[in-house]
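Peer 1: here is my input; please provide its structure:
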Amino acid sequence: MTYPQAAPGQYGSPYPLTPDQPVVTPRRPGALTVLLLTGALSALAGLIGAVIVLVGGKSLAETNVEDVINEHPDVLGLPAGMNAGNIEGGGGMFWDELVSDRADTLAARAMIVVFFAVLLLVFTLLARKGAVWARVLITLTSLVALFPHVLIVGDYEPASVTALSYVALLCGLAALVCCWLPGTHRYGRALKNAR
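Peer 2: From the prediction side, this is the model:
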């Protein structure tokens, strides 16, 4: 029993059925192009934000602590009228500890973001042909990489780092969605079958 949809050579198959027929390579779908762009943009935004934090060091942490104390002293359990000048001038040791703890927290988050951003960038570059294994790795890396960005966005981070984390977060989600759109899957399968 034969079925017309399964018969080779009918309906203009793009794959060669005889050695004389040329191989027709499919065009890259828009979903895969968006996947490549958003994956790379997510990784680069994360890397730039991490570089800002790592280069800023203690001075960035000190500015961040001052901003948090001046705008939201209740977060640190301080009275409402307290400002950074009161703490800085009154207790040098307490101030140094606050700044040092904040610098360590910012640096730790930045290093986590660097690790996952590099992985995401490598896996995104490997997904140019729409391979399933590369898309699975992008999916796993994007999901895990969302957590440090959610922490950064939810905390009182410097404005530039928060903005870059928003970009990385949204682009990572877009890349995650584009990984599994039908056009990306068809393209990867067509390239695999054309080999």
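Peer 1: CA atoms for contacts and neighbours, from now on please.
Peer 2: OK.
Peer 1: buried residues in the host helix or strand of Gly183?
Peer 2: Gly183 belongs to helix 182-194 when elements are defined using DSSP states H and E. In terms of neighbour count (16 or more other CA atoms under 10 Å), helix 182-194 has its buried residues at Gly183, Thr184, His185, Tyr187, Gly188, Ala190, Leu191.
Peer 1: with stretch 98-116 instead?
Peer 2: 98-100, 102-103, 106-114, 116.
Peer 1: going along the chain, name the helices of this protein.
Peer 2: Under the criterion DSSP state H, helices of the chain are mapped to 30-71, 84-90, 92-126, 132-154, 159-179, 182-194.
Peer 1: just so I know, which of the ones you listed lies nearest Gln21?
Peer 2: Between Gln21 and the helices of the chain, the shortest gap by CA to CA is with helix 182-194, which sits at 12.0 Å.
Peer 1: identify the residues contacting the closest one?
Peer 2: Outside helix 182-194, the residues that touch it by CA atoms under 8 Å, 6 or more residues apart in numbering are 15-16, 23-32, 129-132, 178.
Peer 1: so Ser100 makes contact with Lys58?
Peer 2: Yes - contact criterion CA atoms under 8 Å: Ser100 and Lys58 qualify, at 7.1 Å.
Peer 1: show the contacting residues for Leu146.
Peer 2: Contacts here follow CA under 8 Å, 6+ apart; on that basis Leu146 touches Leu169, Gly172.
Peer 1: so how far is Arg186 from it?
Peer 2: Noted for Leu146: a distance of 27 Å to Arg186, by CA to CA, to the nearest Å.
Peer 1: before we move on, the earlier item: of the buried residues of stretch 98-116, closest to Ala168?
Peer 2: Val113 (9.9 Å).
Peer 1: hmm, that closest one is touching Val150, no?
Peer 2: No - the criterion here is CA under 8 Å, and Val113 misses it with Val150 at 11.1 Å.
Peer 1: for Tyr156, which non-adjacent residue is closest in space?
Peer 2: Val68 (6.7 Å; CA to CA, 6 or more residues apart in numbering).
Peer 1: could you also give me the structure for this next sequence, so I can compare it with the first?
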Amino acid sequence: MSAISAGPSTSTAVRRPGLLTAALGIVVVTALAAIANGVMIATGGKELIKELLENAGLGQLSDADLDLASQLAGYDSLDGFVSAFTTRGYLVAGAGVALLLFGLCMTKAATWARIMVTLSSVGVMVFSMVVLADETNGTMAGLSLLAIVGGILAIIFTWLPANGRYAKAVR
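Peer 2: Down below sits the predicted model:
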């Protein structure tokens, strides 16, 4: 018996579609924007809150003024306000990390990875909307908008038919 087949070879390398590469790029950029925004919010602390309130037109604020502003915003103390603000940062950063990890698992367009990218994109968009709807500065708002638009594009590009065909061909 010969090791050479008489028929044509059916085993050809399947190329990754450009749309999958674009989806991966969008996912990475969106995740990095969310992570950067979350880290900035989580580490900002009292100084960031003071800056945001001063930019809202409240002028120079002392610690007592910050405590009063926190109580007017519905929190028990300034520590409660800082804690809520920090939690928002952790949520945005955590959703961004999940999106990045599942996006990197999507290189072969596996269905489970595409589902997880979709779910984590929704998480990034929801938490970015929460940040955008609350006290923000220009950088936080820009990163939130980038994460929201990127999340929408990530979901669209993830489920394009070419990616599904590639996933079937790679199996």
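Peer 1: need the TM-score from the superposition.
Peer 2: The TM-score (TM-score structural alignment, normalised by the length of the second structure) is 0.83; 162 aligned residues with a CA RMSD of 2.5 Å.
Peer 1: ok so, going back, can I get the buried residues of helix 182-194 of the first structure in CSV with distance to Val53 of the first structure?
Peer 2: Below are the buried residues of helix 182-194 of the first structure laid out as CSV (distance: CA to CA, whole Å):
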residue, distance to Val53 of the first structure
Gly183, 38
Thr184, 36
His185, 38
Tyr187, 39
Gly188, 38
Ala190, 43
Leu191, 42
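Peer 1: check those and tell me the two furthest apart.
Peer 2: Pairwise distances among the buried residues of helix 182-194 of the first structure were taken by CA to CA; the largest, 12.3 Å, belongs to Gly183 and Leu191.
Peer 1: isn't Ala174 of the first structure right up against Leu35?
Peer 2: Yes - taking contacts as CA under 8 Å, Ala174 of the first structure lies within contact range of Leu35: 7.2 Å.
Peer 1: neighbour count for those two, which is higher?
Peer 2: When Ala174 of the first structure and Leu35 are compared for neighbours, Leu35 comes out ahead with 29 against 19, by other CA atoms under 10 Å.
Peer 1: the first structure: which residue goes with Trp112 of the second structure?
Peer 2: Correspondence of Trp112 of the second structure to the first structure, assessed by TM-score structural alignment: Trp133.
Peer 1: distance of that match from Thr139 of the first structure?
Peer 2: Here the criterion is CA to CA. By it, Trp133 of the first structure lies 10 Å from Thr139 of the first structure.
Peer 1: then Pro19 of the first structure?
Peer 2: Computed as CA to CA, the Pro19 of the first structure to Thr139 of the first structure distance reads 38 Å.
Peer 1: who has more neighbours out of the two?
Peer 2: Thr139 (22 against 7).
Peer 1: contacts only, for that one.
Peer 2: For Thr139 of the first structure, the contacting residues are Leu176, Cys179, taking CA under 8 Å, 6+ apart as the criterion.
Peer 1: now with 7 Å?
Peer 2: Contact criterion CA atoms under 7 Å, 6 or more residues apart in numbering gives Leu176 as the residues in contact with Thr139 of the first structure.
Peer 1: ok, Leu52 of the second structure next?
Peer 2: In this structure, Leu52 of the second structure makes contact with Glu135, Thr136, Asn137, judged by CA under 7 Å, 6+ apart.
Peer 1: show me which of the buried residues of helix 182-194 of the first structure is closest to Leu121 of the first structure.
Peer 2: The shortest gap between Leu121 of the first structure and any of the buried residues of helix 182-194 of the first structure belongs to Thr184, at 18.0 Å (CA to CA).
Peer 1: what does that closest one align to in the second structure?
Peer 2: Across the two structures, Thr184 of the first structure finds its equivalent in Asn163 of the second structure, going by TM-score structural alignment.
Peer 1: Leu54 of the first structure too?
Peer 2: Mapped onto the second structure by TM-score structural alignment, Leu54 of the first structure lines up with Ala42.
Peer 1: go on, Ser142 of the first structure?
Peer 2: Per TM-score structural alignment, the equivalent position to Ser142 of the first structure in the second structure is Ser121.
Peer 1: the residue lying closest to its match once chain neighbours are set aside and Leu100 of the second structure, how far apart?
Peer 2: Of all residues not flanking Ser121 of the second structure in the chain, Gly151 sits nearest, at 4.9 Å (CA to CA, 6+ apart). From Gly151 of the second structure across to Leu100 of the second structure, the span is 12 Å (CA to CA).
Peer 1: between the two, which one's more packed in?
Peer 2: Between Gly151 of the second structure and Leu100, Gly151 has the larger neighbour count (other CA under 10 Å), namely 30 against 24.
Peer 1: map that one across to the first structure for me.
Peer 2: Correspondence of Gly151 of the second structure to the first structure, assessed by TM-score structural alignment: Gly172.
Peer 1: show me the contacts for its match.
Peer 2: By CA under 7 Å, 6+ apart, the residues touching Gly172 of the first structure are Thr38, Gly39, Ser42, Ser142.
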